[in-house]
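Undergrad: Fold the following for me, if possible:
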Amino acid sequence: IVRQVVVTGMGVVSPIGMGVKNFCKALFLGKNGIGKITHFDPSSYRSRIAGEVKNFDPYRYLPPKEVRRMDRFTQLGMVAAEEAVREAEITGEDNNLATIGVLVGSGVGGLGTIEREQTILLQKGPGRVSPFLVPMLITDITSALIAIKYGFSGPNFSVSTACATGNHSIGEAFKIIQRGDAEIMIAGGTEAAITPLGVAGFCSMRALSTRNEHPEKASRPFDKERDGFVIGEGAGVVVLEELDRARKRSAPIWGEITGFGMSEDAYHITQP
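TA: Got it, this is the predicted structure:
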């Protein structure tokens, strides 16, 4: 018997909108979220544009103590997950939490935290480095913190496959439900690598677009005039659920995943 898997919740934090409703509205209106980098001074960089999540205040969504112990990529992921879980109407009363897992990945992880703590190490010594450095930078921390917040004790891990991370996370979560290892999976990706070191690294690779004067025209992946990609940040999370389980609890159903595959051209790191 092939177990059917449906989407019962969605959450997003993006450069063009916070939340699914605002995101979709901006998307349909053709809003562009790319502009000059404001997270740091990019004046000496070849590429000075990015898709930043503007006016994101983590203290509006998360307890102050938790905010201070999270890198930005985790903050974005936690907010997106909260919307998805809320929309899916998952509660402890009508769900066995042991059958709910989390798979939210990140391609880079806590790069901003690494940069900050490296500066502290060099200026003040190893004794001043944060004890939360390691949990703040590892890519699986978002999955862990989502599980802790809601008590989800099913399968929990992350994948880190560069730009394909979010897609692979959803695909693997789909397969976990199909084979019966979980009934519900919180899945997606989160990234916040618009940092001095992160952008410098991509610039050195000659991977980023340098259309700094026309940021709205810089991201053009299928155009023959493409000169690189535009780095961005944000998070997208979905709730995947076994169909009969979703119907039994009258969950909202937004769509069905019918298959997933992945392959590799085995050619080049940045020019597939």
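
Undergrad: Please make it C-alpha for all contacts and neighbour counts, starting now.
TA: Fine.

Undergrad: Report the separation between Glu115 and Gly234.
TA: 19 Å (C-alpha to C-alpha, to the nearest Å).

Undergrad: I misspoke; the intended subject was Asp41.
TA: For Asp41, the distance to Gly234 (C-alpha to C-alpha) stands at 20 Å.

Undergrad: Which of these two has more residues huddled nearby?
TA: Legend: neighbour count by other C-alpha atoms under 10 Å for Asp41 and Gly234, higher for Gly234 (26 against 12).

Undergrad: quick one: contacts for the more buried one?
TA: Shown in contact with Gly234 (C-alpha atoms under 8 Å, 6 or more residues apart in numbering): Val12, Val13, Ser14, Pro15, Glu52, Val53, Phe73, Leu76, Gly77, Thr190, Glu191, Ala192.

Undergrad: to compare against the first, here's another:
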Amino acid sequence: MTRSRDVAITGIGMLTPGGRTADATWQAVCQGRSLARTDPELAGLPVDISCRVDEFDPDAVYGRRLARRLDRFAHLVLTTARQAVTDAKLDPASWESGRVGVILGVGSNSLETYEREFTSLGRGRPTAVSPLALPRSLPNMVAGEVALFLGARGPNFTVSSACASGAAAIGVGREMLLSGACDVVLVGGTESGRSRMSATCFAQMQALSRRTDDPAAASRPFDTERDGLVLSEGAAVLVMERPEHAQQRGAQVRALLRGYGSSADAHHPVAPHPQGEGAEQAMRAALSDAGCGIGDVDHVNAHGTSTPVGDTAEALALLRLFRGAPPAVTATKSVLGHAMSASAAIEAALTVLALEHQAIPPTANLRQQAPGRELDIVTDRPRPAALGVALSNSFGFGGQNSVLVLATP
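TA: Modelled structure (predicted):
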């Protein structure tokens, strides 16, 4: 039964290390094998592994002029936005453009561009700084560029809440629909966390896995031997509409966004609350907003970054919320790596696909969980399951937590 605050998801676009489409990414995560490997662009750094998007040539996709104007995180999201619109069977040439919004999650601006341009400036060569440096690197420009690319003239902005950004953008997009400000919103997130500066900063914080000799075993969420995350990149965009709008135009509803909850740990700049109190609060808020009880939840796509403190906090929050018996859990960063603000949108899209396929993809590299903190984590192969309601968890620096409740139509 559709509720008054439900919104329909009618289109999905994805570009990840798992593939250049949503279906390809789904197949990759169902294989349950990490895609991390040595990254030539990070050669010489303390950690030189990542998960990266291959066989994607922006010059060939967009033409050299547009590709040169944009940075990597914009390259990724334009493709996914176009995929999502096509999947939703929307035609930008005929839609009511002023009623189409674009709200994207972006955790940071482009450190790759700034690294290059600051080098020129630091060497006393200000005239060598590109006039495109500012517009190509501002976080809000990805939403603006998607609007320009597709002709969407409705509300247009980005949301920044670190690694929860993509989920926050989806939550905000829902409110734009419910308020009547839009009839259609394109929501999601994009980021490329593979710049040398990003890799250096995360390494200096001791946040990255040091398993550079065995990259495929590096990301191991909830495993007792986890030692840090693996950087990644990617983008995901979802098309959302009010159910009645989707019905009027005969659109297929892939899933419903039933609830959204957010919270702040107010504990530490980068470390989560050790007991996961903020994560639990966000999950409870999302379920309350959705009108769901804990017994209604069939699956959790965990934030699961593979960091020692982060996974412990999330496990404790899940165990408390579900009274010691959480539903089946997966952690897809074990396969795709951590694409920062894009991960929340990618995982929301994967949760939609899990509901559609009635199957939970496996978590890679899990061998042993900490005694007393065991979750029902799917491993080895996809697990068929009767799925009606699922949570998608996303948490970020600053103690920012966002949780989505997704359901079958």
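
Undergrad: just to revisit the earlier point, the contacts of Gly234 of structure 1 into TSV, with extra columns for distance to Pro252 of structure 1?
TA: Output for these, formatted as TSV (distance: C-alpha to C-alpha, whole Å):
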residue	distance to Pro252 of structure 1
Val12	17
Val13	21
Ser14	23
Pro15	26
Glu52	31
Val53	28
Phe73	28
Leu76	24
Gly77	22
Thr190	24
Glu191	27
Ala192	30
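
Undergrad: Among those, which pair sits farthest apart?
TA: Maximum pairwise distance in the contacts of Gly234 of structure 1, criterion C-alpha to C-alpha, is 14.7 Å, between Glu52 and Gly77.

Undergrad: Who has more neighbours out of these two?
TA: Using other C-alpha under 10 Å as the criterion, Glu52 of structure 1 and Gly77 rank with Gly77 on top: 29 against 24.

Undergrad: what's the mean gap between the one helix or strand the more buried one maps to and the aligned bit of structure 2?
TA: Using DSSP states H and E, Gly77 of structure 1 maps to helix 72-88. Superposed on structure 2, helix 72-88 of structure 1 shows a mean distance of 0.8 Å to its aligned residues (mean C-alpha distance after the TM-score superposition for structure 1).

Undergrad: buried set for that helix?
TA: The neighbour-count check on helix 72-88 of structure 1 (16 or more other C-alpha atoms under 10 Å) flags 72-85, 87-88 as buried.

Undergrad: again, but for stretch 17-29 of structure 1
TA: So for stretch 17-29 of structure 1, counting by 16+ other C-alpha under 10 Å, buried means Gly17, Met18, Gly19, Val20, Phe23, Ala26.

Undergrad: try stretch 241-261 of structure 2
TA: Using 16+ other C-alpha under 10 Å as the test for burial, stretch 241-261 of structure 2 gives 241-243, 246, 251-261.

Undergrad: Let's have the contacts of Gly234 of structure 1 in TSV, adding secondary structure.
TA: Below are these laid out as TSV (DSSP: H, G, I helix; E, B strand; the rest coil):
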residue	secondary structure
Val12	strand
Val13	strand
Ser14	strand
Pro15	coil
Glu52	coil
Val53	coil
Phe73	helix
Leu76	helix
Gly77	helix
Thr190	strand
Glu191	strand
Ala192	strand
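
Undergrad: Nearest to Gly107 of structure 1 among those residues?
TA: Nearest to Gly107 of structure 1 among the contacts of Gly234 of structure 1 is Glu191, at 6.9 Å by C-alpha to C-alpha.

Undergrad: Okay, the closest one and Gly198 of structure 1: tell me how far apart.
TA: Remark: distance between Glu191 of structure 1 and Gly198 of structure 1 (C-alpha to C-alpha) = 12 Å.

Undergrad: again, but for His214 of structure 1
TA: Relative to Gly198 of structure 1, and taking C-alpha to C-alpha, His214 of structure 1 is found at 22 Å.

Undergrad: Also Arg211 of structure 1?
TA: To Gly198 of structure 1, Arg211 of structure 1 is 18 Å away according to C-alpha to C-alpha.

Undergrad: Just give the number of residues close to the nearest residue to Ala74 of structure 2 once chain neighbours are set aside.
TA: In this structure, Ala74 of structure 2 finds its nearest non-sequential neighbour in Val142, 5.3 Å apart by C-alpha to C-alpha, 6 or more residues apart in numbering. Residues lying near Val142 of structure 2 (other C-alpha under 10 Å) number 31.

Undergrad: Doesn't Val142 of structure 2 belong to a helix?
TA: Yes - counting by three-state DSSP, Val142 of structure 2 is part of a helix.

Undergrad: The helix or strand harbouring Ser402 of structure 2 corresponds to what range in structure 1?
TA: According to DSSP H and E, Ser402 of structure 2 maps onto strand 400-407. Alignment of strand 400-407 of structure 2 against structure 1: no match, by TM-score structural alignment.

Undergrad: So for Arg211 and Gly198 of structure 1, which sits in the more crowded spot?
TA: Legend: neighbour count by other C-alpha under 10 Å for Arg211 of structure 1 and Gly198, higher for Arg211 (19 against 16).
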